[in-house]
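# what would the 3D arrangement of this be:
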Amino acid sequence: MKQEFKAEPYLEKIRNIGIAAHIDAGKTTTTERILFYTGKIHRMGEVDEGSATMDWMEQEKERGITITAAATTVYWSKGTGEPYRINIVDTPGHVDFTIEVERSLKVLDGAIIVFCGVGGVEPQSETVWRQADKYQVPRIAFVNKLDRVGSDFLRVVQMMEDKFTSKPVPIQLPLGSEDEFRGVIDLIEEQGYIWLDETEGREFRPIPIPNELKGLVKEYRERMIEAVCDFDEELLRKYLAGEPILPEDIRRGLRKGTLAIKLVPVLCGSALKNKGIQKLLDAVIDYLPSPVEVKPATGIHPKTKSLEERRADPKSPFSALIFKIANDPHRGLLSYIRVYSGKVRQGDTVLVVPTMDKVRIQKLLLLHANRKDEIEMLQAGEIGAVVGIKDVKTGYTLANLAHPIAFEPMEFPEPVVFIAVEPKSKGDEPKLFQSLAILSIEDPTFKVKTDPETSQTIISGMGELHLDILIDRLKREFGVPCRVGKPQVSYRETITKEGVAEGRFIRQTGGKGHYAVVTLKLQPIAKGVEIYNEIKEGTIPKEFIPAIRQGIEENIDAGVLAGYPIINIRVHIVDGAFHEVDSSEMDFRIASSIAFRDAFIKANPVLMQPIMDLEVVTPEDYLGSVIADINARNGKVTHLESVKGHRIIKALVPLAATFGYTTTLRSLTQGRATSSMQFSHYEKLSEEEKAKIFPTIPTF
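Prediction:
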């Protein structure tokens, strides 16, 4: 008989959550207030003043945005109950740092998604939502900034309804709006609450629901109960029988719907004005899962490749995922880990997968933004950091020596912008290379290479801001001031039809000669790169196949037309010939390279440029100028909408035309418009554009 798994009591009192949002939705301020009301900090930090606790990098304090996912642990008691441990990862909202959000969501059990009461569902909030769907993360929504002019709680809820598959369920309504925003109405308890400004929002008191809101409260409470009935039979029975419905009935059903990723409880408030945060913390406990309520983590056995499962159980073998690596100026490289099963103590030896290295755990840390406290042990369900593990990457697994497991590695997008960089002082070159190596370990979307022709160091990343901040870090953190070139676009190459070619590398030199013949067929595909070996057995010895693949892969990385990586291609190795004495691996690598280049040219090759999704929110008065500027950049406006005196413009614009866009937008609108951008897709460069950018490349 299968023994039922019984969770350790401490696990039910843990919540591993992320806080994510679009830039400027007030997410870092929300996190600051959470730290303040849970007693983690004794003075509130403000993003605008540059004193926010979670924004601990110099660049974050200056720019007022969160760049790296900082982690912290807080404790919260609902009412007079036992304290719950909440591990919070505060993630960036700027699109150049989407990788941080993706990494964090993979190791979290639940999320708070913060929306701006004015802007509503903005591009980055849609991206975060999609990422949360991808990793099946239950979430609650917090509509913030309801004290702002133009804020509208119900309009934001409607936008969520229109754009997302999970159903948003308001469990609160705002009391007052804009300047008059005072508190919230709890639809579950049918009770109003107002926050006392003189206590910095530490205290709030119940008030009766104002008469003019009773109709709206009745309507939205009814809607909430109907939405929740689908998930709780007892609640449905009571509802149909007309029996009184208790708050705990609603919370129970709402929790089930949230954990099933079908419902999203929506709360409201104003973090800046200290309203609504305690109720948000209560909702984290009420509706987001503990580590035992999410599916067990799955991976494969690195040797047998059999499927393995790890429950949140401290008694089972240890396993953890490295979800971030950061350089600490005092301690060196820190590996942030989420422990899925078992426990790990200082001094333990664990296995690193996939390298299969055995490493000793020197120190374990509990995290609070940039402060780290040493601890003896981390166990199932907890998040912390390990000091001093070398040669690891984000996405690697740490496991028990006798029970290895490899969790699914993370996928990272390819960089789209690159610049040349050199130290201002020649003597700083070794330091520059060392620093760039550390930064590329920390951030998998940041790449470093040397241009083989010019010997320049080329760095590439997800956008202008991403590279700006890394250059800034080189100067401040690593003491290497740099000169940089202009940002350049990372184009791609691909083909539009089938191409077949034979590559021959045959040389007779008197002694041992060279002999290799390879035939390749190239085909365009929708996405990715695929290589298939279709050579009949006996045509070419098996030991030469890896060399043929290497010749293909080198060309895919280096490009044929203009030196850019090749995408969306399928390569078939179809035929070849060898010589018993003269053939070598190098010969086949060269022959496959010749075949690839010839087949590529025959396959009607084209250059592809990155296209960005641009969203601009501008006052009505500047609409004409903003659209004219987008058109001048070869952009296509895809959507226009009006929101209380503002217009939201969505457009697709070539990345090459976006450099310096924020500065132009500022001068066009006297600093009153905001914009955000994210990579959308690659698109074929027209012959006209190609002739302008690459005049030496012929037309095929």
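
# can we go C-alpha only for contacts and neighbour counts from here?
Noted.

# in terms of secondary structure, what does the one helix or strand residue 680 maps to contact?
Secondary structure assignment for residue 680, by DSSP states H and E: strand 674-684. The contact analysis (3 or more CA pairs under 8 Å, 6 or more residues apart in numbering; DSSP states H and E) places strand 674-684 against strand 605-619.

# mind listing what's buried along the strand it packs on?
By neighbour count on 16 or more other CA atoms under 10 Å, the buried set for strand 605-619 is 605-619.

# one more: stretch 482-495?
In stretch 482-495, counting by 16+ other CA under 10 Å, buried: 482, 484, 487, 488, 489, 490, 491, 492, 493, 494, 495.

# which of those residues fall in strands?
Residues of the buried residues of stretch 482-495 located in strands (DSSP state E): 482, 484, 488, 489, 492, 493, 494, 495.

# what's the closest of the residues you listed to residue 260?
Checking these against residue 260 by CA to CA gives residue 492 as the nearest, at 40.1 Å.

# so that closest one touches residue 605, yeah?
No: contact criterion CA atoms under 8 Å: residue 492 and residue 605 do not qualify, at 10.7 Å.

# what's the distance between residue 99 and residue 466?
To residue 466, residue 99 is 11 Å away according to CA to CA, to the nearest Å.

# cool, residue 282 as well?
Look at residue 282 and residue 466: by CA to CA, they are 35 Å apart.

# one more, please, to line up against the first structure:
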Amino acid sequence: MRWEGGDGKSVKRLSLEELNEVEVQLAQELRLARIALVELLSEHDDTMVEKFLESEEDHLLVSPQDILDSLRRCLLEGKGRKIIPVFAGASFRNIGVQPLLDNVVNLLPSPTETPDPEVSIGGVKGGLRQLLSGELIVEQQEKETPAKAKQKKKSALVADSRGAIKQLHGCALAFKVVNDAKRGVLVYVRVYSGSLDKGSLLFNTNLNVSERAPRLLKMYANDAIEVDSLQEGHIGVVVGLKHTRTGDTLVASAGNKANPPEPLNTLQLRPINVPPPVFFASVEPHSLSEEKRMQESLAMLLREDPSLHVSVDEDSGQTLLSGMGELHLEIARDRLINDLKAKASMGRIEIGYRECPLGPSGPVTKIFDKEVAGRKGKAGCTALVEFYDPETSPTPDTHALSVETANGNQIILLAPELQVTTNKKGHEESPFLPAGLDVGTVRTSLQNGCLAALARGPQFTFPMHSTRVTLTLHPETHIFGSDTTAASLSAAARLATSTALHNLLSNPAGVPSGSPGTSLMEPVMNVIISVDEASLGSVVHDISSSRGGHIISLDEDLPITSTELSESKNLDIESDYDTDLPPIDPSKIYAPPDPFQSPTVAGASLPPDSGNRPRTIAAKVPLKEMVGYLKHLRSLSAGRGTFVMSVDRFEKMSAPRQKAVLAELRGGY
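Prediction:
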């Protein structure tokens, strides 16, 4: 296939015979590629072996349709583990789009052949078909119901949940949000069950808000056709939604109710785990009159990309945009200024550091007693802050009201005197709580207050990490009848946790060793660098000496070990790395000759100790030292080096490094 012109629309097809007359060398390479493809498929597909024998053992006589059928069988049976088709193209010039789309249809599974979509409901994960059949709810209720409960009560709970599922009129995933200049905000959705109807109320289970769908569209490239409903399996666009973001789940209830019954209000389709941001840059409007427009544009960016975060620095008042990397923030800046037309500028890219305690703070009890929204609120709480390491810290008390781990911190709620029991309906209750306040609300309020305090460290104002907070609630001294509300409990938890954090810098009572203080932590990256033999020494020296990293391995197939993966998960980062995948044998992969190779290297007989032999370096390097590293790597490796990196964990800084980083953050003072 030859693309003629610069727009990628005109494609000329040549047979192998026709190509042989024009470019003999390219035709010969295509023959080698076809032989390699048939040989590879024959290793995984017995039918391809039969077709090969029927073709008189001539690789070129195997029909294209037989190859497509074999590829499809390998993809479906091996679930993408054995064979991975790779297509080449140039998206900037629209080259290679047509064969890619054709083979999406030819090779990928149809909706009926795909595995059961993953859902999460009530904290339990499973498949969508399991949910609709009621099996997932049975599992959930069995986990929630105490072991001593009677079978009749369990059956009633299951029946209630199945009745709620029957009220599910439709559920869809908002997989893309686009700001269209003419039509406004377009929310692209895929309907996984039932249907979405025009004018229906859609409940967003991520944001707990209901929105009406005034218009539904089916898109055909740039053309849109308005429809009355989107059926199961269809992809369409909802116009007019004001809050829905990328990755949100939309649920429609029977009878067009605003709020679906439990547990439907917690249903999430293909839940996304977004890693914490590690880069941030300041965003400033050109004038005060442009600030509102800038905030609206930033809100639009956040709806499109859930891995972006916006926060406001309390000290400087600056608006900070956080993302996953340099390129991520550069694309966000381009979208903000060029596409959304915001009159703003972005400051230099900075690193998102963390702060951690170096010891315990001692218990701190605080009573919150103020008016909240015109209503008197009074509640108390005791907080204890200490360093937390998932591997070495002691196991939490088994009788704790809850143990929550988020953003590298752990929150333990203790309330032994509440005497929490489970009623006939499976709900937790306590005789010591005032009317209108249940155990679930108390748990959520205390956790939210604690998380708010952990968002800002006491010494360096960075978010806390590797911190364990133990909150204790005593009904006699911390609950004050009807004056104790969810808001006052949350405020008490925040006040107690914040005071305990500041006690780390002073001399709190009960801590004989004095103030333990806090330390800065920085993100350390798993970096895998690919260079040639000639550049290996200079790159290794640069990583280990100039950038403060250390080399893990050279030329290993699995440079990231399972223990390192478990450490990365402590950052709440879900890794897609699958240790069950078979190793890749490069000798079985066909690749055409490198057109940029020097003539001395292009020969077939390359000695094993040649300076152009590819080498792989696995290292751990502080993220700060990786900012702008690509340009430096290319200068060290004559433009041939590449690297990939992922967050490994946050580590404490040494005293000299912390002093240098703080001096740089403060502008050298």
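
# please state their TM-score.
After superposition, the two chains reach a TM-score of 0.60 (TM-score structural alignment, normalised by the length of the second structure), with 496 aligned residues with a CA RMSD of 5.1 Å.

# picking that back up, distance to residue 664 of the first structure added to the buried residues of stretch 482-495 of the first structure, as a markdown table?
Output for these, formatted as a markdown table (distance: CA to CA, whole Å):
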| residue | distance to residue 664 of the first structure |
| --- | --- |
| 482 | 26 |
| 484 | 21 |
| 487 | 17 |
| 488 | 19 |
| 489 | 19 |
| 490 | 23 |
| 491 | 24 |
| 492 | 27 |
| 493 | 30 |
| 494 | 33 |
| 495 | 36 |
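
# spit out the contact partners of the aligned partner of residue 391 of the first structure in the second structure.
When the second structure is aligned by TM-score structural alignment, residue 391 of the first structure is paired with residue 243. By CA atoms under 8 Å, 6 or more residues apart in numbering, the contact list for residue 243 of the second structure reads 211, 303.

# in terms of helix, strand or coil, where does residue 243 of the second structure fall?
Classification of residue 243 of the second structure by DSSP: H, G, I helix; E, B strand; the rest coil places it in coil.

# just put the ones in strands among the buried residues of stretch 482-495 of the first structure in TSV and tack on distance to residue 115 of the first structure.
Shown next, in TSV, are these (distance: CA to CA, whole Å):
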residue	distance to residue 115 of the first structure
482	38
484	36
488	33
489	32
492	35
493	38
494	39
495	42
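
# so which of the residues you listed comes closest to residue 572 of the first structure?
When those are compared for distance to residue 572 of the first structure (CA to CA), residue 495 wins out at 14.3 Å.

# just give the nearest non-adjacent residue to the closest one, would you?
Leaving aside its chain neighbours, residue 495 of the first structure sits nearest to residue 605 (4.2 Å; criterion: CA to CA, 6 or more residues apart in numbering).

# over to residue 581 of the first structure?
Going by CA to CA, 6+ apart, residue 581 of the first structure has residue 512 as its nearest residue, at 7.5 Å.

# burial of that neighbour, as a residue count?
Counted with other CA atoms under 10 Å, the neighbours of residue 512 of the first structure add up to 11.

# please report the distance of the counterpart of residue 553 of the first structure in the second structure from residue 640 of the second structure.
With TM-score structural alignment defining the correspondence, residue 553 of the first structure maps onto residue 451 in the second structure. Applying CA to CA, the value for residue 451 of the second structure to residue 640 of the second structure is 45 Å.

# can you tell me what part of the second structure stretch 18-28 of the first structure aligns to?
Residues of the second structure matching stretch 18-28 of the first structure: none, counting by TM-score structural alignment.

# quote the end-to-end distance of that stretch.
12 Å.

# what range in the first structure matches stretch 273-290 of the second structure?
The aligned range for stretch 273-290 of the second structure in the first structure is 411-428, by TM-score structural alignment.

# list the buried residues in that stretch.
415, 416, 417, 418, 419, 420, 421, 422, 423, 428.

# how about residues contacting that stretch?
99, 429, 432, 444-447, 456-464, 480-491, 610.

# so can I have JSON lines of the buried residues of stretch 411-428 of the first structure showing distance to residue 115 of the first structure and secondary structure?
Listed next are those as JSON lines, based on distance: CA to CA, whole Å; DSSP: H, G, I helix; E, B strand; the rest coil:
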{"residue": "415", "distance to residue 115 of the first structure": "28", "secondary structure": "coil"}
{"residue": "416", "distance to residue 115 of the first structure": "28", "secondary structure": "coil"}
{"residue": "417", "distance to residue 115 of the first structure": "29", "secondary structure": "strand"}
{"residue": "418", "distance to residue 115 of the first structure": "32", "secondary structure": "strand"}
{"residue": "419", "distance to residue 115 of the first structure": "34", "secondary structure": "strand"}
{"residue": "420", "distance to residue 115 of the first structure": "37", "secondary structure": "strand"}
{"residue": "421", "distance to residue 115 of the first structure": "37", "secondary structure": "strand"}
{"residue": "422", "distance to residue 115 of the first structure": "41", "secondary structure": "strand"}
{"residue": "423", "distance to residue 115 of the first structure": "41", "secondary structure": "strand"}
{"residue": "428", "distance to residue 115 of the first structure": "44", "secondary structure": "helix"}
